[in-house]
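Novice: predicted coordinates and the sequence they were generated for:
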Amino acid sequence: MKLYTKTGDGGQTGLYGADRVSKGHPRVEAYGTVDELNSLLGLARAHNTRSHKPDADLDADLEHLQNALFDLGADLATRNDSPYSKNIARMDEQDVTHLETLIDRYQDGVPPLTQFIHPGGTPAAATLQVARSVARRAERDVIRLMEHEAVNLQAQVYLNRVSDLLFIMARAANARAGIHEAEWHVKKRR
């Protein structure tokens, strides 16, 4: 089978269930941003595993999250009323609760946050901060999609927690590497 199909050459793509929509459709934007996020997690994992002291827990949790993002992409690529809907795993409250458990676990290992910090630190942490901002964009894309058609409500909640998780994972990666986080210094009024 060839990688290229030529079916998208006219600016259309297929949702799961054979619906054809514009590649600019809000649903395609939403799952496309989730795909971008997943790629950034792969980059963060690559930085982590190539560091002088790879973090096995972080890598395992990011791999789990990458798998979940494929599920989320399928969720977003399938209309709620599609007959194919029964073939996919929709994001649910258990998925959100799992992320909250991870957030709590990572938060236990970082110093308290007293003010905004600059994204950066280790290459893995900096990449996780970029991924965090893409997760926020994915959430906004899902919200825009929800303004036009029915979407699994847990998809938006899940992305909200993903951004929180990536933020605290970035902080933990820096803390575990002994990297001090640079704090935002508010400009003085003149």
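Specialist: Looks like it arrived, so ask away.

Novice: only C-alpha atoms from now on, for both contacts and neighbour counts.
Specialist: Will do.

Novice: which residues does the one helix or strand Ala124 maps to contact?
Specialist: Using DSSP states H and E, the element containing Ala124 is helix 123-146. By C-alpha atoms under 8 Å, 6 or more residues apart in numbering, the residues outside helix 123-146 that reach it are 26-27, 29-31, 33-34, 36-37, 40-41, 43-48, 119-120, 151, 155-156, 159-160, 162-164, 166-167, 169-171, 173-174.

Novice: please identify the buried residues of stretch 153-160?
Specialist: By neighbour count, and taking 16 or more other C-alpha atoms under 10 Å as the criterion, the buried residues in stretch 153-160 are Gln154, Ala155, Gln156, Val157, Tyr158, Leu159, Asn160.

Novice: so of these, which ones are in helices?
Specialist: Taking DSSP state H, the ones among the buried residues of stretch 153-160 that sit in helices are Gln154, Ala155, Gln156, Val157, Tyr158, Leu159, Asn160.

Novice: try this one next to it:
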Amino acid sequence: MKKFWLAALLALVAFGFGYAADTLPVEPPITDEPPVGGGPLPPVYGTSANVVIGGTLAEVFSLKVPDTYKNDIKNGSTAETWNIGDVVVNSNVKNWSISLESAHSGNLVLPGDLVVQPEYIPYTVTLGSLASNVSLSTKWTSGMLGRTAKTGNFYALSIMFGPSNDFYEAGTYSDTITVTITHG
């Protein structure tokens, strides 16, 4: 009888361990391939593994220019400086530039006289520390610039003209300066 119980106990132990081994969780194989149907990779089991983390930051790239500026023109006796206002650039990208371009090649022009003999007042422009008294007879472009502070970079825009030996023709003179920012 002792042999029967001993044999039964051994059979029970052997059968029980075999059954228990079949019910343990099976670890998935280690793979870098996504599961069928997409989605995140399954967890990786082992003694060492990498977790890849990342995120995307939206680009900030904006420009604010002063409103239309109007002032009286003195009659050319002394040099005049008009402080137009601040050009503000916000950028979280590197390698951007700013350019200035004049509709009338760096001249305040008296409208209505463009065909016969244009009346104009040539000027130079200053843009903060980037440009100082440069002519806009052709487009001016800064060198490459870096990211700005969150409040933006402020560049004071001003023009300077005169003096003149002659009187300026009476009337309203104007020009349009196009300010452009680009990055690449």
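Specialist: Cool, the structure landed. Model, not experiment: these values are computed from the prediction.

Novice: any idea what the TM-score is?
Specialist: Overlay of the two chains. TM-score (TM-score structural alignment, normalised by the length of the second structure): 0.23; 77 aligned residues with a C-alpha RMSD of 5.7 Å.

Novice: if we can go back for a sec, dump the ones in helices among the buried residues of stretch 153-160 of the first structure into TSV; add distance to Gln129 of the first structure as well.
Specialist: Below are those laid out as TSV (distance: C-alpha to C-alpha, whole Å):
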residue	distance to Gln129 of the first structure
Gln154	23
Ala155	21
Gln156	19
Val157	19
Tyr158	17
Leu159	14
Asn160	14
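
Novice: quick check: the gap between Ala44 of the first structure and Thr127 of the first structure.
Specialist: Remark: distance between Ala44 of the first structure and Thr127 of the first structure (C-alpha to C-alpha, to the nearest Å) = 5 Å.

Novice: repeat that for Thr33 of the first structure.
Specialist: Noted for Thr33 of the first structure: a distance of 16 Å to Thr127 of the first structure, by C-alpha to C-alpha.

Novice: and Leu166 of the first structure, by the same measure?
Specialist: Relative to Thr127 of the first structure, Leu166 of the first structure is positioned 10 Å away (criterion: C-alpha to C-alpha).

Novice: Asn38 of the first structure too?
Specialist: Between Asn38 of the first structure and Thr127 of the first structure the distance is 12 Å, computed by C-alpha to C-alpha.

Novice: go through the second structure and flag its longest strand.
Specialist: Scanning the second structure for the longest strand, with DSSP state E as the assignment, gives strand 80-91.

Novice: tell me which other helices or strands it touches.
Specialist: Using 3 or more C-alpha pairs under 8 Å, 6 or more residues apart in numbering; DSSP states H and E as the contact definition, the elements that strand 80-91 of the second structure packs against are strand 61-64, strand 153-161.

Novice: quick check: next helix or strand after that strand?
Specialist: Of the helices and strands lying after strand 80-91 of the second structure in sequence (DSSP H and E), the nearest is strand 96-102.
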